[in-house]
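K.L.:
pasting a predicted model and its sequence here:
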Amino acid sequence: MWSKLFPDRFSLLQTFAIIFLSVSFIVRLSLFIWDSSDVDKDILDVLLTFITGTFFDIGTLSFFMLPFCIYLILLPSKWHGSLLDRILTYTAFFIGLLIIYFSFLGEFTFWEEFHRRYNFIAVDYLVYTYEVVKNINESYPLPLLISILLTLILITIFITKKLGIFNSIFTSKIHFKQRILATSPWLIIAMVFKVFIPNNKAEWSTNRFNNELSKAGIYSFFSAFRNNELAYTDFYNTIPTQKAFELVKETFADNGDTFIEAQEESIYRNINTINPVTKDSTLIDSLKTIQKPNVIFICIESLSGKYLNSLGGDYNITPTLDSLANTSLYFTNLFATGTRTVRGMEAITLSIPPTPGRSIVKRINNTGLFTIGEVFKDQGYNRNFFYGGDGYFDNMNTYFGGNGFNIVDRGRGFLLDESITTTRTNIEDDEVTFENAWGVCDEDIYNKVIKEADKAYETGEPFFDFVMTTSNHKPFTYPEGKIDIPSGTGRNGAIKYTDYAINSFLKVAKTKPWYQNTIFVIMSDHCASSAGKWELDVQNYHIPAMIVNLPNTPNEKIDNLCSQIDVFPTLFAKLGWEYNSNLFGVDITKMSLEDERAFIGNYRKLGLLVGNKVMILGDQKKANFYKWQIQDNSLESIPLDTTFLEKTISFYQVADYLYTHKGLKLKE
């Protein structure tokens, strides 16, 4: 039987299969040991993890085997061992080894960052090779890794040759029928996996780590490549569209909002706010007469709440932010909607729950949308997006430029879409003191913000600046001598430098004539690591947020459960603005205790957190209901609550409906 599956002419494929399955097992075992404290280690769980993993490895292997099987079928026997046959065989074997060794080595770096097998993030990184390759080069000894990779390949080829494998395939003269028989099993396996075995079939456990280890990295990569966007109505639980809108609208009606398109499938409404601190008419009149404050929003890369002492941490690396916690409107119970920067940008600007698949920032039809920028525009503000790298990355420039923001970035020649009419200002070389793969250091981007704010002040036009930082990102490098932790030694140093840069920025800003009339909003885009043991690790979405220098408002710690999407609607309410809105976010100070909620998710799982209960929607039309045990961040499964389920579905279904039916577009 074995000789029929791997006759002499197919013996190199047998060698490749052994190498592939062996290395894959070593990788899975290594990752299992790496996170042994988080995986379920009962004997049955361990067996299922490795058996399922091997099953997916065989499926993945079949896709590698087929191309060379087809070559072996088509090449006439008289050409076996010819120069052409030898060149093509050695080349194919080299490329195959390069792919599996590179991908398996890459899995360790990907796992270190995300604690997942390859997913849509890895797919996205293929597009932005400059930033990714530069980041890898700055984070790891790339020449050494390439040398190791090439050495492994050459040693493997040498051993294979010594074992006589190449001699067997070049001298074999098997019949055409034998070649068909040897190919057929791999063709059948590949077809079965292609048609019947989606990647999520590996998710048999309630423990996310066991599920990830049950997958094959390469198979997961191509699965993500095919499924970067998920149609909500095809993959998730739904309710009648009209009912979904009714449930969502109820939450806005309770706040006193007036719907402009009451009979339509829309959430477009008028919000007539007063300062919720007091209903005193004198104060309201004063709000109407003061100059509208400038707003500078600092979106901090990857800052988890646990790193701040003011949120319960003990790292002692954020003295500035901890100090601001006592002199600001400080959100202590706020959660990010997702796990990536573009997801945070989506939540903040569109004020929308996360939709499945990739962020709207990276999708088509993502321009001309109703964002928080439109509220600022209607109040007479100039809107600017600052980024220390090239905003081409992750489609940021197209998204922000296409939604009315001027662009200030470290451009390297990539142009905006020709249909986008906006100004683009470059961060010049003489404005840069330090730069890594992701862009200039935080101090440099803040210096550019100061320069542009000085120019805007001269015009007398209020401005809203969205500033995206980059220093708290691997390789965690920053200018030496600024803090007492050496550059490039880890996240703690990057966070401390991030905090230092904010302090320096505010010191300079306080010397400017525009400072007294400027509000600073500071919030993280997402946590440093959101992956954990559970479907969604709730605590790993907890981020800091604060509003500094807010006029006519006392400093206050807001303990209400809330989401990234609520910060700017809350700010608009504090400023007493009346505006039309297509935003899901609300003034959280108006929300009753039973209405407080937070949206959390990744590209497949969508969660609604209310109190300590969390409903999680999955892409197989599944829904799981949990009690969140805050003490150990675990999820205890509880009986499904249909009312809670419908509420969860309604928010996500309406968000997806509005995007797919162009309901997020600006009104004519």
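P.N.:
Alright, I've got the coordinates.

K.L.:
please make it C-alpha for all contacts and neighbour counts, starting now.
P.N.:
OK.

K.L.:
for this structure, list the residue farthest from the centre, please.
P.N.:
Within the chain, residue 78 marks the point farthest from the mean C-alpha position, 53.7 Å out by Cα atoms, centre = their mean.

K.L.:
for that one, give me its contacts.
P.N.:
Counting by Cα atoms under 8 Å, 6 or more residues apart in numbering, residue 78 makes contact with nothing.

K.L.:
checking my notes, it in a helix, right?
P.N.:
Yes. Residue 78: assigned to a helix according to DSSP: H, G, I helix; E, B strand; the rest coil.

K.L.:
ok, so what distance separates it from residue 67?
P.N.:
According to Cα to Cα, to the nearest Å, residue 78 and residue 67 sit 20 Å apart.

K.L.:
quick check: residue 232 touching residue 655?
P.N.:
No. With contact defined as Cα atoms under 8 Å, residue 232 does not reach residue 655; the gap is 9.7 Å.

K.L.:
included below, for side-by-side comparison, is a second structure:
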Amino acid sequence: MDIIKRLKLNCSILPILVFILLSIIIFTFFRAGLVIWKYSDCAGNLGHIFFYGLRYDISINCSMFAPIFLISILSAFAGKTPKAIVTLQKYYLAVILAVQFFVELSTIPFILEYGVRPNRLYIEYLIYPKEVISMLLNGHILESVLCVVLTAAGFYFFLKFSKKLHENYTNVSRKLNGLILLITLIAVPLGLRGTLTHKPLNPANASFSNTPLVNTIPPNSSFTAFYATRHMKVDVVEGSQIYAFDKAENVLKNLKYLSARVLPDNIDEKCPINQVITPTYKQDKRRNVVIILEESLGARYVESLGGDAVSPNLEKLKSEGWWFERMYATGHRSVRGIEAVTASFPPGPLASQVKLDHPDGLTTIANVYSKLGYTTSFIYGGESHFDNMRTYFFNNGVNEIIEQKDFDNPEYVASWGVSDEDLFKKANEFFVRKSKGTEPFCSLVFTSTFHDPFDIPQNKVKLPESVKTNDPKRLTAAMYADYALGKFFEMAKKEEYFKDTVFVVIADHDSRVRGLDAFPFTNFSIPALIISPDITPSSDKRIVSQIDIFPTLLSLTGVSGEIPIVGQDLTKDNIIERAIIAYNETFGYYNTHTLTLLEPGRVVEYPVLDKNRLGEPVQREGNDYSREISYLNTALTIFEKNYGSLKCVKNLSQNN
């Protein structure tokens, strides 16, 4: 400290520079920890990791410290720096470093859950503090307390150190202060951009591995979180967020390779994605439609799909309907599953359609069945405002929403809403009441119990001894979700509406999708089952996607017409086997032969050895990925051109 005092520099310079250096040390420490953890993937690229890491560290610090830097320098022109400015600077430096420290600490559990550094999801969760705080207090209390205590201790140390740095300082001359200001005005923008190229530094610049987590080691978590915040516009995609853009005509041309679709004789230029739905099944009466969207219940929790034996009820039910062995989710968020199942909307670089505005109405299951005279509903055990679901459903054909506040005296309330048993009991009562009306009903039931922190009613289920796990709480919650599902079908089978209803049971996504070692393509495998009086029980081994549920349901319920959706009718034999997947900023196209991954700045392709294994990366002959680029741009094109508008639905009829 004596050396610092003898320097007698302007107080706007030394403390800030010292704190920037301290920040870089903290970032480097955490970065080194990740390198040690994933050393086998990083060994040949240590120079690359730490060189880019320094650039990211400088960039984020230029952004976070620039305001106080400029305030302090400008205030010094008045002569002696005002005491209020010095006090502001003391606390500002401590707060900024404490925030950076907190974000790095919270990175550890975030990576363990999602497989990458904090990103858009990290920021989105902050929008819903009630749900997040409840989740943390009920399932992550130790980690939360530890993070808060360490951050508080860090702030105390940073503030004490900051106050020490500000002792006995004098200002330099105005001439030297002017020079410092000039250097600052030049250096800060350069440091902030992190590069001399035409595009500023972004997380993709440092990518060097086929492993998503390893590619996020160079950037610090403050940078990735700040970058996500700057790109939170849900209806805008920038070049740094996508492998490549494509023209609408190319996207439309390549749709025939994405899905087996019958086109109308006369294609309307305003509705170019319309497909002709010709039902495979026609009934003498209109069937009800019930879609059960199971939270996080991926294939890893279904024994016959290669997972743990914690879904005995689903295993029993599969013998009663059309079971899909190779159904794939489009993403790792609920809103991706919702848009895929309810709107046959493919994933892409845009935010989910659940979060976007559709002034003309989006073609959804609820909208189409509403046009056919059905009553439509969304039944959820939590609060429907979460992730904009309430707005999405009400704006797109749902007549009635039942949510947590509508449950009278539920037996158990968890962090994310009432228990699945309460949910299904309410749903069954609702369906019984609706079945007494003159119109059929269409309903989406969305479960919530199988969600971190996995708080469930006690003494309902017990893991079988054959299941060995280091995460019993998660697997027990999965088993409870299956238990509640079984109870629902026990109730439903006793009711009159059951024999007149098409049921779909499908997961929204898998639990804990994370690419710690490679792209986690097996984590997108999910169970799916359709139970209907008209279906002969069978097991389907084709590779299919959540986006195929909508057109398949239309066919099963005798609906015909021109519908602007991308998926394919799985009742037909000539489908295209494929799955399309979005994982953070990586887009995947998966078929029987290859898995192609497109992410900002790079493309990787793997041969498919079997449904659970990939080979080593290969280079495609001619390096032509034009079709995959079109698939990547499909969602963006449909949204921007309004090709999925409800106005495009034509010649709609049922059982004709």
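P.N.:
Sure, I can see it. Small disclaimer: the values here were computed from a predicted structure and weren't measured.

K.L.:
TM-score for these two?
P.N.:
Here the TM-score for the pair of chains, by TM-score structural alignment, normalised by the length of the second structure, is 0.87; 628 aligned residues with a Cα RMSD of 3.1 Å.

K.L.:
strands of the stretch 551-668 of the first structure, start to end?
P.N.:
Assigned by DSSP state E, counting those that start in this stretch, the stretch 551-668 of the first structure shows strands spanning 556-558, 562-563, 578-581, 598-601, 606-610, 613-618, 622-629, 634-637.

K.L.:
can you put those strands in CSV and add distance to residue 2 of the first structure?
P.N.:
Shown next, in CSV, are these (distance: least, Cα to Cα, whole Å):
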stretch, distance to residue 2 of the first structure
strand 556-558, 68
strand 562-563, 58
strand 578-581, 68
strand 598-601, 47
strand 606-610, 47
strand 613-618, 42
strand 622-629, 42
strand 634-637, 47
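
K.L.:
quick one: closest of those strands to residue 313 of the first structure.
P.N.:
strand 556-558 (16.7 Å; Cα to Cα).

K.L.:
mean shift between that closest one and the second structure?
P.N.:
For strand 556-558 of the first structure, the mean deviation from the second structure after alignment is 0.4 Å (mean Cα distance after the TM-score superposition for the first structure).

K.L.:
run through who's touching that strand.
P.N.:
Taking Cα under 8 Å, 6+ apart as the rule, strand 556-558 of the first structure contacts 325, 326, 327, 328, 329, 330, 331, 332, 333, 589.

K.L.:
which one of those residues sits closest to residue 511 of the first structure?
P.N.:
Looking across the contacts of strand 556-558 of the first structure and measuring by Cα to Cα, the closest to residue 511 of the first structure is residue 327, at 18.4 Å.

K.L.:
does the closest one touch residue 555 like I think?
P.N.:
Yes. Contact criterion Cα under 8 Å: residue 327 of the first structure and residue 555 qualify, at 5.4 Å.

K.L.:
so which residues of the stretch 201-350 of the second structure form strands?
P.N.:
Under DSSP E, counting those that start in this stretch, the stretch 201-350 of the second structure gives strands at 275-277, 288-294, 322-328.

K.L.:
quick one: closest of those to residue 347 of the second structure.
P.N.:
strand 322-328 (12.1 Å).

K.L.:
and that closest one, which stretch of the first structure?
P.N.:
The alignment of strand 322-328 of the second structure onto the first structure (TM-score structural alignment) spans residues 329-335.

K.L.:
post-alignment, the matching stretch versus the second structure, mean distance?
P.N.:
Mean deviation for stretch 329-335 of the first structure: 0.6 Å (mean Cα distance after the TM-score superposition for the first structure).

K.L.:
for PyMOL, what selects the buried ones among the contacts of strand 556-558 of the first structure?
P.N.:
Here is the PyMOL command that selects only those of the contacts of strand 556-558 of the first structure that count as buried (16 or more other Cα atoms under 10 Å):
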select buried, resi 325+327+328+329+330+331+332+333+589
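
K.L.:
CSV for the contacts of strand 556-558 of the first structure, including distance to residue 533 of the first structure?
P.N.:
Listed next are the contacts of strand 556-558 of the first structure as CSV, based on distance: Cα to Cα, whole Å:
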residue, distance to residue 533 of the first structure
325, 31
326, 34
327, 36
328, 34
329, 33
330, 29
331, 26
332, 24
333, 22
589, 33
